[in-house]
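Engineer: Structural data only, the sequence is not supplied:
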């Protein structure tokens, strides 16, 4: 109760003057906060960082290039291309905002990812030149200040520090290469994981060539997609439809969900072919009696003896090809075939069928434009069943658009490399219908969606269906030019499996989240953000009703042009882990922090970054979690004696 009282006083005493909102951080948070994962690395964040460091040239970009930008729909990308071709170029944000069918709110969100450059300069910079060579190096170290149980008991052979090293090299956006080396806390080898690639664009008859590590994206992600994939969130329109980029260089810290080999894209006018090949080792749990794969291990940890036994336990060989044909301007159809072969069979319980080691998938995708209507979808066949998703986007006028999506993923469909739009994102054992709307007025922008879903089989243990539905309302309004208000309400109802009167059955549980937030400036160099959030869970026959809240105040201070200081203090109180609240935090560049807060306590952090005149950026973060009523934090090998969990992180970025 003392924390609650302190939080309310803290929040109520806030006073402020207004200036300009720091919108880029808010935009990234809107995209990433719904991942609901307490992770340090997120491939989605790597994608956003890459696009910000390598902005797309608006005057030479293809429609595929533009569609890789979050928030930008196919219709908006096509409208930008048409305007550019008609006017001979686009040279300012004001010109973009004048395009009749693209809303100003969307333009504001994509500005960090695009670059305005005159045609004459483009022609010069496209040539390979020593003046256009870029080199960057990133070093990062993270360290928990409290000793965890596994280190106390000497279960982990390595040091408690987590190390990350990344090298990037590029020439004129035509040639790129990268190497990543990483060690998790507790691992012994400084190079426990490594990734690398060489990427050459426009070489001979090939538009794009990759050797080394890459991910492959096709259609709507049913058969194949990378580990990063935006799904349902505060933008009700922009994340529904995917746009596959085919082969993409990979240099992230996820240790298993990528390919290692080579890929090439070849263009013949409106027809393109993209063959690829991969052979690599994967972490897996092997049944010693059957010598079959129990499961693939995706966490990437190699600390204990059992984790080390899983390392590189199986091999996967993948080869495939996709073809894509453009017609009627920006409409297209595509076909994909690939074969994935393991050196051991999967057990029946993992894949939902008889033990096999070989997987073949054939997929067809389409996207077609009809003036203000855009249709897209994919049908994928795995030799057992057909999984499908079909989307429709209606752009009534510049400030009003709708999106609809129907998905039908059979229980026995199986794709190891699929990442789909939906409740689970696996393109398996799910049917659903999604409807979203975005409406912008002079009084603010409203995003709203409703998603209804059903799982034909709850799990391998519970062979009966469950269902649910989700509703989200998100409102943003610039109170003044200098301040923005955000209100978010989410209502989700799901069936849970429970034992009722000694029999298995289902019970409905509804969660409701309400959030109010305001971003503003208190001074020329000070940005502020204040938030209050409340969650409720309805009771079931076996579970009590629960409540929770959090309140935070954040400040960003910029005393000098190259110096940024962030600080945030969060008070929270929830009845249990079930009513936990996730809160997206600012962190070192390339690190995602979205911790789950539950119980009662406070969390605060201080983040500072300084960029020197010689191209070096130094970043530092200290974070602390305090729960006054606890005597231990965490569980298992991660348990800490005491009620404080704190961490320091340091990062150096060199750019030449």
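Structural biologist: Looks like it arrived, so ask away. A quick note: this is a predicted structure, and the numbers were derived from the prediction, not measured.

Engineer: C-alpha only now, for contacts and for neighbours.
Structural biologist: Will do.

Engineer: Contacts only, for the spatially closest residue to residue 564 that is not a sequence neighbour.
Structural biologist: In space, not counting the residues next to it along the chain, residue 564 is nearest to residue 558; the distance is 4.7 Å by Cα to Cα, 6 or more residues apart in numbering. By Cα atoms under 8 Å, 6 or more residues apart in numbering, the residues touching residue 558 are 525-526, 564-565.

Engineer: Of those residues - the most surrounded one?
Structural biologist: Counting neighbours by other Cα atoms under 10 Å, residue 526 leads the contacts of residue 558 with 20 neighbours.

Engineer: And it, how far from residue 588?
Structural biologist: Distance, residue 526 to residue 588, using Cα to Cα, to the nearest Å: 20 Å.

Engineer: Repeat that for residue 602.
Structural biologist: For residue 602, the distance to residue 588 - Cα to Cα - is 21 Å.

Engineer: Please apply the same query to residue 639.
Structural biologist: Counting by Cα to Cα, the gap between residue 639 and residue 588 amounts to 25 Å.

Engineer: so how many other residues sit close to the closest residue to residue 118 other than its chain neighbours?
Structural biologist: Using Cα to Cα, 6+ apart and skipping residues adjacent in sequence, the residue nearest residue 118 is residue 91, 6.9 Å away. Residue 91 has 16 neighbouring residues, counting by other Cα under 10 Å.

Engineer: can you check residue 327 too?
Structural biologist: By other Cα under 10 Å, the residues close to residue 327 number 11.

Engineer: Surely it is in contact with residue 271?
Structural biologist: No - contact criterion Cα atoms under 8 Å: residue 327 and residue 271 do not qualify, at 9.3 Å.

Engineer: Not counting stretch 368-375 itself, show me its contacts.
Structural biologist: 74-75, 330-332, 366-367, 376, 390-396.

Engineer: before we go on, here's another structure to hold up against the first:
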């Protein structure tokens, strides 16, 4: 086996061990938490893009609650949603507290409709019922005594040689400088964070992707990590509500005007469609272009009124269209890039190629049951954005500056909540979203969303509920429901119909589509859960291999059937099994099929310092088009949601060992075997062979 631990890993490991006197404290094991709903959302989100993203920002706040639990009796609706509760459960919980008074024990949750023993046990690490803990006041002595430090270091590498790392002669490289990666095959991640009861947080995140140079052989390349991100965040309960300095995220209303980070969309949860996000929060992830850099503050100038002002000024990656031959100044750019890869001279040329400045504000007020908000901001680029001319992008943004504004509202009327947002862009484009959630019965919750995004609506930071990748050129109606049919039976379902009024990439005419999902869940006992899911998707797209100037879109249909079983066989052993099938149809093409079968084995004895997690999977799909996604257990703050396609098997084994209260070590190995392939991947990522294996090592030190 090839050497896995390179000198950089050894040196950083020694550096971390030298700081062990600052670190320690035993939290609840994150691996003990039931995160089925969260896993399902991330699994579905990952299936919408082939880009490798860091999803840690979606779970970071939830993991903070493990160390500093939230008082469930005083929790806000946003905090309850962070705990993955749906509208029905939130409504029943708040109704119970109003009727019977504050909860005093975790066992009392079992008396509330919609809370079974499985859900209650999964909530236990995140919640408390007491008053403010001692030492929660941010004095210097309390900051030193009760603050938590955490250092996380991760090493990851594909073990087989990929084309981009193969030896090449200097003369060949000079002729084709982009035929090889500039750096080594390892992926490095280093993160330090400090948290004081979620009131004060600061930290730094560093990352190097495979192929990016860390210790380059030439002085013309920067040494060290490719990406650095630092943040400071304060959360108060008086005049100053939030303060962020460094890298941060913004989220207002339903995300139609401003939502700078990743967000969940449709999922089997069906009714968790309304956005209730914190206006300002720190950026702790490693998505290299999806954040703000500067400062933001939320104050409360009047009772029930919040004012947020923000300023961001950073360089972002871009495709360079032309530069001045004398000054090397960028004259215009052809695109903004979000991959964060800087592995070849071409990719490195676009790194931090353009300045992006954003400033504006948001005002929110609450008047009894009504919540109103207004957002306005300005975005300025350092050079003109001139996209490649094509009919489908005729209405996309071009130029240097853009103004955006929007108004959002929510009305909470007992069991009915109505919400929405209307947005506009400086070119005259408009977009709107309106929705409602209702719990007419303790056993039933329903939701609806209608969106109408104009083809000329332009925004760099819009991330509202949508079928497409952008909040533009889309109309749609979504209906969802969740029913607690019986103490042990529940049903969730949704239907979504959408239409694109203008052309899209690979769609040479206005098109439409629909999606349906239904999931029936049976919980025969507190240690077992079975669910059956059916999902239907249909979209219009150009048939591949067309020869005409335009191709009339045809209906592409996908159907998925899933049977999933989770069984806690003993106190320490959990088994998870899944069978999933898919089929793809399109007029003029043969029907394509695929399946995935896997078995998980999880050993996690609470009193033991170690745990094991393993999976063996078999898969067989006719083509890449029928690929299936499945969430895999991974090291803390890392995510693996591979696409299973072609024919083969996959295995992974992950182990964790805790050396006392201060040091945790994870090791994860995965291997994918393709029975009908002689090469894997393409381009510089190609592997000559039918095996692809990956090793991941992570160390955590904490105080």
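Structural biologist: Great, that's in hand. Every value quoted in this text rests on a predicted model; they were computed, and no experiment measured them.

Engineer: Comparing residue 639 and residue 588 of structure 1, which residue is more hemmed in?
Structural biologist: residue 588 (21 against 16).

Engineer: Now for the counterpart of that one in structure 2: which residues touch it?
Structural biologist: Aligned by TM-score structural alignment, residue 588 of structure 1 pairs with residue 635 of structure 2. Counting by Cα under 8 Å, 6+ apart, residue 635 of structure 2 makes contact with 654, 666-668, 698.

Engineer: can you tell me which of those residues are in strands?
Structural biologist: 654, 666-668, 698 (DSSP state E).

Engineer: Looking at these, which one is closest to residue 249 of structure 2?
Structural biologist: residue 698 (26.4 Å; Cα to Cα).

Engineer: sorry, back to before: so the residue nearest to residue 118 of structure 1 sits against residue 116, correct?
Structural biologist: Yes - Residue 91 of structure 1 is within contact range of residue 116, at 5.4 Å (criterion: Cα under 8 Å).

Engineer: about what we covered before: mind checking what the residue nearest to residue 118 of structure 1 lines up with in structure 2?
Structural biologist: Under TM-score structural alignment, residue 91 of structure 1 pairs with residue 104 in structure 2.

Engineer: Then residue 316 of structure 1?
Structural biologist: Under the alignment by TM-score structural alignment, residue 316 of structure 1 pairs with residue 356 in structure 2.

Engineer: State whether that match is indeed within a strand.
Structural biologist: Yes - counting by DSSP: H, G, I helix; E, B strand; the rest coil, residue 356 of structure 2 falls inside a strand.

Engineer: For it, which residues are in contact?
Structural biologist: If you count contacts by Cα under 8 Å, 6+ apart, then residue 356 of structure 2 has 312-316, 379-382 around it.

Engineer: Can you tell me which of the residues you listed is closest to residue 286 of structure 2?
Structural biologist: residue 316 (13.9 Å).

Engineer: now residue 203 of structure 2, nearest residue through space, not along the chain?
Structural biologist: The spatially closest residue to residue 203 of structure 2, leaving aside those adjacent along the chain, is residue 193, at 4.1 Å (Cα to Cα, 6+ apart).

Engineer: The one you found -> structure 1?
Structural biologist: Per TM-score structural alignment, the equivalent position to residue 193 of structure 2 in structure 1 is residue 168.

Engineer: and for the helix or strand harbouring its match, what are the contacting residues?
Structural biologist: Using DSSP states H and E, residue 168 of structure 1 falls within strand 162-171. Identification of contacts with strand 162-171 of structure 1 by Cα under 8 Å, 6+ apart yields 128-130, 132-143, 176-185, 190.

Engineer: Filter the residues you listed down to the ones in strands?
Structural biologist: 133-143, 176-183.

Engineer: Got a PyMOL select line for the buried ones in those residues?
Structural biologist: Selection of buried members from those for PyMOL, criterion 16 or more other Cα atoms under 10 Å:
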select buried, resi 136+137+138+139+140+141+142+143+176+177+178+179+180+181+182+183
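
Engineer: Where do the helices of the stretch 51-200 of structure 1 begin and end?
Structural biologist: 63-67, 74-87, 93-97, 104-110, 119-125, 149-152 (DSSP state H, counting those that start in this stretch).

Engineer: Give me the nearest residue to the corresponding residue of structure 1 for residue 269 of structure 2, chain neighbours excluded.
Structural biologist: Structural alignment (TM-score structural alignment) places residue 269 of structure 2 against residue 235 in structure 1. Using Cα to Cα, 6+ apart and skipping residues adjacent in sequence, the residue nearest residue 235 of structure 1 is residue 447, 6.2 Å away.

Engineer: Residue in structure 2 paired with that neighbour?
Structural biologist: Aligned partner of residue 447 of structure 1 by TM-score structural alignment: residue 492.

Engineer: hang on, its match is in a strand, isn't it?
Structural biologist: Yes - counting by three-state DSSP, residue 492 of structure 2 is part of a strand.

Engineer: which residues of structure 2 does stretch 136-152 of structure 1 align to?
Structural biologist: Here stretch 136-152 of structure 1 aligns to structure 2 at residues 150-166, judged by TM-score structural alignment.
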